[in-house]
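J.: Kindly generate the corresponding structure for this input.
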Amino acid sequence: MNQNKIALIIGASSESIIAIKHAKALGLKVIAFDANPKAPGLKEADISYNIDIINPSNIIQTLSKENITLDIILPVPIGRYLITIGALNDYYNLNGFSYKMADICTDKLKFASALADNGGGLGSLRDIKFDIFDPNLNHNKLKFPLIIKPRFGSGSKDTMVISNLDELKNIAKNIKFTKMDFLIEEFIDGLEYGIDAVIINGEFHHILSRQKLLTTLPYRQAIGYISIDEIPSISSYIQNIITKLNIDNCLLHADIITKDNRAFIIELSTRPSGHYLSKFIEITTGINPTKEWINKSLNLPYNFKPKFRKNTIMRYFDFEGDWIAADFDLLKDSLGIIDYRCEINSTLPKVIDSSTIMDRGYAIIEANSKEECINNAHKLISNFKRIKR
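T.: Next up, the predicted model:
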């Protein structure tokens, strides 16, 4: 029934393959665009173009030359280039988020500014609200610890916690922080969560909440996620944010921090979660948000309501140096390892952001309780062996 329908992929990373395969299984022809000629999704698509995806007009011109009319843009976990998907949704009048929604969610300064002036407690807890980092700023106005992060981007790249004035002065010497837009604000030391959801007709529908395991300071990269029950106050808080910002018709990934029984938004994206979390979500809830969104967009039966909520943990491998992997076949039954991917085959750098951890692999473990999940993950990690040089 879908043989003549066209699906578009913007950003053909390995994490686009889930969407590509599901679309092709439904009979859609998939067209992929990516600036990287080695992007794995380009090989999986029916038609591929090696084109920079930052400019939607290039994509529109390419499709027009081939007389191609789109039916759906497949959901993929990308960063700032969500604005390209939004622009194409607008141009082709497709179901999904708009350019305006994508722009405000991928520009941290616009996002924080939109929430800070509402007076309803949706903005930042911090004394210093988001502002452009100026190496010459008045140090008397600062309250440590601070966090510095790029205005655009995701995956904790170039995000650091600064504990004192000396550290700030050292950061200011780095030419990178003077040539690019960086933001600075007061740091909150609280529990962090990842939230997976869908927004339909302006309503927030919770799929999964994940408590984060993080690197030690000064970095804030997630090295693991533990499934937890929905926290109603967080869901209500996110509903207020999407209502305020008119976020609608999209899958949603949000990062939240809680302190003193209050929730504060870190980041919100109009996309599915990345870093292989789609598999974790499906194992934990029985729902694959990407597949369900494609079904919904094609007017096929869909369901975003979790079928169950298992006690699971997803643990990445945050080693530094040279390591020999654990014997997963030997351990999987005793530790409840449901799924894993391990590609540790070289000297590993220190984990500071997603680019330094995500290609190593992960293990998804199911157990009878949150505590048992954590203990089993520790046991797995302890079975990796360090090579002494």
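
J.: CA only for contacts and neighbour counts going forward, please
T.: Fine.

J.: in the helix or strand where residue 58 lies, what counts as buried?
T.: For residue 58, the host element (DSSP states H and E) is helix 56-65. Across helix 56-65, burial judged by 16 or more other C-alpha atoms under 10 Å covers 56, 59.

J.: In contact with residue 269, which residues are there?
T.: Residues in contact with residue 269, defined by C-alpha atoms under 8 Å, 6 or more residues apart in numbering, are 102, 105, 106, 252, 253, 254.

J.: and for comparison, fold this next one:
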Amino acid sequence: MNILLCSVGRRVKLVEYFKKELQKINGKVVAIDCDPTAAALHHADIYEVVPRIDDPEYIHHVKYLCNKYKIRGVISLIDPELPLLASYKEEFEKEGIQMIVSDKDIVDICYDKDKTYKFLQANKIPSIPTYAGIDRVRADLKKCKINFPLIVKPKNGSASMGIHIVSSIEELKVSHDKLQEYIVQPFITGDELGVDCYIDFHTKKATNIFIKQKLKMRDGETDKSISVKDPVLKQMIEKLIDALKPIGPIDIDCFKSSNGYVISEINPRFGGGYLHAHESGQNFIKNIINNINGNPNRQHESEYAEGTIMVKYDHFMFL
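T.: The predicted structure follows:
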């Protein structure tokens, strides 16, 4: 079995995890990226440099590589590519290629932060108040439902790009003039947590739920974290998954404030902090291989130790 990893960027360790698992069954990792200096390319069994995902020929190129390398599964590691791959999911599956991505309507909910908020509200899941227009923000500021500081971020942002804090109406007006597609949220204080989940393709149930408290962030990714267990948060995550019905790996961000837990973002892909889950025995890659082979995975979400700490550090390559 060969698996194609798209837009691999700097995800070296994830590529190595796939490589290790696939070697057990004589499979290979094929990695692609539009940047020939993307570090993770050079750790795969095979790599190809491809057009950008917004190139009209991109999907055609992916199909060509799937046929060339006899690919059984395709996975993207970045948010902007997920809606594109989801749009072609059925087309690829007719050719025996499993697109490891949730359905398009699910991806659209997760990718658009305003839609995420509306989905969570409709399903009575605690979430951060989210505003898609300045008028509602002003109204709730006057009613003291929210207070400064506020966070302004792109509706379809990724990796914390474009996020900034505003502390006055004047600053908010400036942001409103500069950003066409944006949302506004109150600044939440409290512990930030990330939950790495795996949802089985066949049973549509979560086989893994790994909870970690984020100790340090860098460029929107978890840099340091400590594993925790919390039945209240776990129950909330299960409710979210049952309502959303995603498949495969999913990364959920949330905060624990004085009022309890609130969901911040839902990313239907491998999260940047997945390394912690994997090293704690939560092997999503093995699950993916089982699912591609038509086999369901058993539930073992509680099988990890509390109090383990993950610390990322920098390395380099000489090409």
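
J.: before we move on, the earlier item: in the second structure, which of the contacts of residue 269 of the first structure still touch?
T.: Conservation of those in the second structure, assessed by both residues aligned by TM-score structural alignment, their matches' C-alpha atoms under 8 Å: retained contacts are 105, 106, 252, 253, 254.

J.: Per the alignment, name the residue of the second structure opposite the first one.
T.: This points to residue 105 of the first structure. The alignment partner of residue 105 of the first structure in the second structure, by TM-score structural alignment, is residue 110.

J.: wait, that match sits on residue 116?
T.: Yes. Look at residue 110 of the second structure against residue 116 with C-alpha atoms under 8 Å: they come within range, at 5.5 Å.

J.: what do these two both touch?
T.: Common neighbours of residue 110 of the second structure and residue 116 (C-alpha under 8 Å, 6+ apart) are 265, 266.

J.: Next, the buried residues of the biggest helix by length in the second structure.
T.: Ranked by residue count and defined by DSSP state H, the top helix of the second structure is helix 231-244. By 16+ other C-alpha under 10 Å, the buried positions in helix 231-244 of the second structure come out as 233, 234, 236, 237, 240, 241, 244.

J.: Closest to residue 65 of the second structure out of the residues you listed?
T.: Proximity of these to residue 65 of the second structure (C-alpha to C-alpha) peaks at residue 244, which lies at 31.4 Å.

J.: Could you find the closest non-adjacent residue to that closest one?
T.: residue 106 (6.8 Å; C-alpha to C-alpha, 6 or more residues apart in numbering).

J.: Where do the strands of the second structure begin and end?
T.: 2-6, 28-33, 46-49, 71-76, 98-99, 150-154, 164-166, 182-186, 191-199, 206-218, 221-228, 248-257, 260-267, 309-311 (DSSP state E).

J.: among the ones you listed, which is nearest residue 274 of the second structure?
T.: Of all these, it is strand 191-199 that lies closest to residue 274 of the second structure, at 6.4 Å by C-alpha to C-alpha.

J.: and the angle for that closest one with strand 260-267?
T.: Using axes from the mean of the first three to the mean of the last three C-alpha atoms, to 10 degrees, the inter-axis angle of strand 191-199 of the second structure relative to strand 260-267 is 50 degrees.

J.: Show me which positions of strand 191-199 of the second structure end up buried.
T.: For strand 191-199 of the second structure, by 16+ other C-alpha under 10 Å, it's 192, 193, 194, 195, 196, 197, 198, 199.

J.: and of those residues, the nearest to residue 26 of the second structure?
T.: residue 198 (24.0 Å).
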